[in-house]
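> structural data only, the sequence is not supplied:
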C-alpha cells in the first residue's frame, strides 16, 4: 500500500550532494524534495551480515543521512562468501566497525552511528526510538520477535527480510500505519517454530548472492517509506526462489486473535531455546576442546559422535568420530546401540545442536553424556589448526 512520506525534507543539499545524487534528482518522483527526505532520515540496520551488507551499502549510496549499525559479532572468513561490506583485512574486527569504514569510504556525506552490542530487552526500545525506520536483517527468531515488539512499542515501521539456501522473503511491518492498516511480524508468524525446525544459515547454508537480491528489496522498501514513493510491501509477503527465478506475493492480514504487545518478554524462552544459568552457560554438561584432547591422549574410553549433516561432515571432521546426523540420533535403533555406561561426547559445529540432543538423551535415561563446548570450531581453534574452518 502507498503511504505518506515518513520523513520531512532537510533544508538543503550542498553543491557536492547535488552532483553526487543527480541521477536521483532527475527522476520526477524523487527530485530534490525526495533526496532531501533521504538526507534527513535516520535508519537503523540490525545486523551487518548477509542482508545488512547490501542494505547498508545501497542506503549509504542513496544518501540516507544517518545510518545506525548494531552488531556485536566479529568478521569471520566464512562471512566473506556473502557479507560484501567486509574485506579480507577485516577478519577478526567487529562487524559494526568494519561496516562503518566501508560505508564512510563509499559516502563521506552521511553520519554513521555504531552500536557494538547485542540487542536486548534492556536496550532495544531506547536504541530503536532514536531512528525513523528499522531494517531487520537478523537470522534468528528470538531477535526477530524482540525487534518486532520493540518497534510496536516505539511506534516505528520496519523492513524485514530472511534467507535460507535458495529462498528469501521480505515484507514491511508497521503496527501504527495510517488508516488502521497496521501489521506486525506476529501476524505472519504468531508463534515461533520449534528450535529444531529453524536452522540458521550457519547450519543449513545459503547461496551468497541471494543476500544481494533480498537486501536490494529491503533497501528499496526503506527508500519508498522515507520518500512516500510507490506501494510498499506492508500487507504483502514477497517470496523469492532463486532456482526457479520466481517471485510470489502473498497477501497478509491481521491475525484473527491478537495478543496486544504491552512489554518486552524473555524471547529465548518464547522461542523454546535453552535457558542460561549464571555466567551465561547452558545448564548442560559440557567438555572443552582441550579437555577432550587430553582424554583422547590418555585413551579414555568414550563414544565421540558428530551430529552434523553429511555436507558439513564432508567439509571437515574430527578423526575417530562417528557420524550420526541429528535427525537420526534420537531413533530407537541408534539409541539401542549406544553404551549408556560409557562416556558419550556429542559435537556439532558450534555446540547448539549437540546441546539439544543431549537434553533429549537425558530424558531417555542417558546420564553420562557431554556436549563439546563450541563444537568442532572450538576443536579447530584450540586443538588442530590444520583443519579447515567453515
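Nice, I can see it. Computed from a predicted model, the values in this text were never measured in an experiment.

> can we go C-alpha only for contacts and neighbour counts from here?
Noted.

> and for residue 228, nearest residue in space, chain neighbours not counted?
residue 5 (3.8 Å; CA to CA, 6 or more residues apart in numbering).

> please apply the same query to residue 277.
Of all residues not flanking residue 277 in the chain, residue 283 sits nearest, at 6.1 Å (CA to CA, 6+ apart).

> sorry, back to before: next one: the residue nearest to residue 228 from residue 48, what distance?
26 Å (CA to CA, to the nearest Å).

> residue 350 now?
For residue 350, the distance to residue 48 - CA to CA - is 20 Å.

> alright, now check it against this:
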C-alpha cells in the first residue's frame, strides 16, 4: 500500500521555544518537520496494556510529543514484570501499572496529557474508552482482548497498531478497516479464529526475551508516528515478523478477506469474547460466539486457524490474569470437558446419586493429604521443568501441561491412575484447571490445586522462592 495521508490535523498553536528545542531532531526530518510535530501534539493515542509492548511504546510516544496518551490496564506491577516492562521500576512493585506509567511519562515529557483507564476492557466499555482517540495500539497478551480491540477499532473507524511477542520472535502490523484511498485489512481478515485453548503457551510458561519487547514496542510507536504525520509507508497490508536469534525480518503481504462480513457490532453477552476464544461457556441465548468468517488471507498462507497453525500471532492467554485464560466447554478424545467453575459429574463409575465429585483442593488440604501416610494421592505438577527448579513440592510427578494438548495427549491421560486422586498443580491454577478438566473427562478423580504453587508458598511454606 502507498503512503497514507496524515491521520491528524495539526494544532494551530505554534510550538513554544521549549518545544522547538525539545523536538529539534524531529523538525529536521522530511515528512515530519514543524507541521508534523504539531500533528503529534494534536494526536490522541490510546495504548491498551502497560506491559512488555506498551512500556517502550508509551515512552517513545511521549518522547515524540504525542499530545494526549490514554493508558488501559487493570494490573499491578509485579517483580517478574521488571525483566521486560521497562516503564516500571523496582519502587513501583505493587502499584497500579497505569499510575506507574503516568509518572514515568511525566518524567519523559511534561507536555503530554495522560488519561488513565484502570479497567479491563469488555464489550460493555470498549467503545466508550476508544471514543475520542485517533488510533489505538494493542499491546495486550490474550486473544479475547485482541479480538475485542480489533472489532471495536473497526466499528470506531480508527487504525489499530498491533504487536505480539513470544520467546525470541515478534510480530507487528497495522490494521484499519477504512483507510482513506486504500483497501482495509483488519485483525479478523488475517486471523479469523483463535487457536484452540491451551495450544499456545503464555509468557510465564514459554518465556520471552525482554529486549524483544523494546524492539517490537518501538516499531509500534514508529507506526503510530507515521500514521499521525503521514510520513513513510505504514505496515497496513503487511505483517512484519522478527526473529531475534537469526536477526531477520520477514514481511508477509496480507489482504482483506472478500467473504468476511464487516463488523458492525460487538459480540453480545457476558464474556462473549472469552467464549469466542473457547475460554468460557457460550453465554445463554447468545447463539454461537464465532461469527461466520472465511480463512485468514495471507498472500501465500491461509487457513481457518492461521494464528495457531502458523504461529505468526503468538500472543498469549495470560495465566497471571486471575485464571481468565481457562478453557470453557469443549471436547477431548470424544468426551466433554468442563469449563472453569462447572462441577464434574464425577469420575466414570461413580455411584449413581453420589452427586458431583470435588474438583479442587486448597493448598492446606493438599498438605494434609500429602502428610497422611495412608493417602495414596498423586501430585501432578504440570509446570515446565525450569519452573519446578525454582520451587516445587517433593514427590510430584512433573508432566508439562503442553503434553496434554499435543499429539501425545491420549497416552498421557491414559497414564493417569483411575484408582487414586490426582492433585494437579501449576503456578497459579490456570494450566492445572485445564489439565484436571481433561483428566476428569476420561474418568480420573482429578482435583485442581487452587492458586497453584504460589498459594502453596503463601499458605503452607512461606519463605520459599516465588516467581
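Structure received. Keep in mind it's a predicted model, so treat the numbers as computed, not measured.

> TM-score for these two?
Once the chains are laid over each other, their TM-score by TM-score structural alignment, normalised by the length of the first structure reads 0.94; 388 aligned residues with a CA RMSD of 2.0 Å.

> more crowded one of residue 5 and residue 48 of the first structure?
residue 48 (31 against 16; other CA atoms under 10 Å).

> where does that one land in three-state SS?
coil (DSSP: H, G, I helix; E, B strand; the rest coil).

> try residue 19 of the second structure
helix.

> quickly note the distance from the residue mapped onto it from the first structure to residue 101 of the first structure.
Under the alignment (TM-score structural alignment), residue 19 of the second structure maps onto residue 17 of the first structure. Between residue 17 of the first structure and residue 101 of the first structure the computed distance is 20 Å (CA to CA).

> count the residues that sit near the aligned partner of the residue nearest to residue 277 of the first structure in the second structure.
Aligned counterpart of residue 283 of the first structure in the second structure: residue 342 (TM-score structural alignment). Number of residues near residue 342 of the second structure (other CA under 10 Å) recorded here: 14.

> secondary structure element for residue 342 of the second structure?
When elements are assigned from DSSP states H and E, residue 342 of the second structure belongs to no helix and no strand.

> which SS class is the equivalent of residue 349 of the first structure over in the second structure?
Under the alignment (TM-score structural alignment), residue 349 of the first structure pairs with residue 427 of the second structure. Secondary structure, three-state DSSP: residue 427 of the second structure is coil.

> do residue 239 of the second structure as well
Strictly by three-state DSSP, residue 239 of the second structure counts as strand.

> my read: it touches residue 297, true?
No. Here residue 239 of the second structure does not reach residue 297: they are 11.5 Å apart, not a contact under CA atoms under 8 Å.

> what lines up with residue 166 of the second structure in the first structure?
By TM-score structural alignment, residue 166 of the second structure lines up with residue 164 in the first structure.

> do the same with residue 121 of the second structure
Under TM-score structural alignment, residue 121 of the second structure pairs with residue 119 in the first structure.

> and that match, what is it in contact with?
By CA atoms under 8 Å, 6 or more residues apart in numbering, residue 119 of the first structure lies in contact with 70, 143.

> OK, contacts around residue 301 of the first structure?
If you count contacts by CA under 8 Å, 6+ apart, then residue 301 of the first structure has 342, 343 around it.

> the residue in the second structure that residue 315 of the first structure lines up against: what's its closest spatial neighbour, skipping adjacent residues?
Counting by TM-score structural alignment, residue 315 of the first structure corresponds to residue 390 in the second structure. Spatially, and ignoring its direct neighbours in sequence, residue 390 of the second structure is nearest to residue 465 (6.5 Å; CA to CA, 6+ apart).

> count of residues packed around the counterpart of the one you found in the first structure?
Aligned counterpart of residue 465 of the second structure in the first structure: residue 388 (TM-score structural alignment). Residue 388 of the first structure: 12 surrounding residues under other CA under 10 Å.

> surely residue 388 of the first structure and residue 317 touch.
No. Between residue 388 of the first structure and residue 317 there is no contact under CA under 8 Å: 9.3 Å.

> state which helix of the second structure is the longest.
Criterion DSSP state H: the longest helix present in the second structure is helix 210-229.

> what stretch of the first structure lies opposite that helix in the alignment?
The aligned range for helix 210-229 of the second structure is 208-227, by TM-score structural alignment.

> what about residue 356 of the first structure, which SS state?
Assignment for residue 356 of the first structure (three-state DSSP): helix.

> list the buried residues for stretch 366-384 of the first structure?
366-380 (16 or more other CA atoms under 10 Å).

> out of these, which is nearest to residue 194 of the first structure?
Among those, residue 371 lies closest to residue 194 of the first structure (CA to CA), at 20.6 Å.

> the helix or strand containing that closest one vs the second structure, average offset?
Using DSSP H and E, residue 371 of the first structure maps to strand 369-372. On superposition with the second structure, the mean distance recorded for strand 369-372 of the first structure (mean CA distance after the TM-score superposition for the first structure) is 1.2 Å.

> the second structure: matching residues for that strand?
Using TM-score structural alignment, strand 369-372 of the first structure pairs with 446-449 in the second structure.
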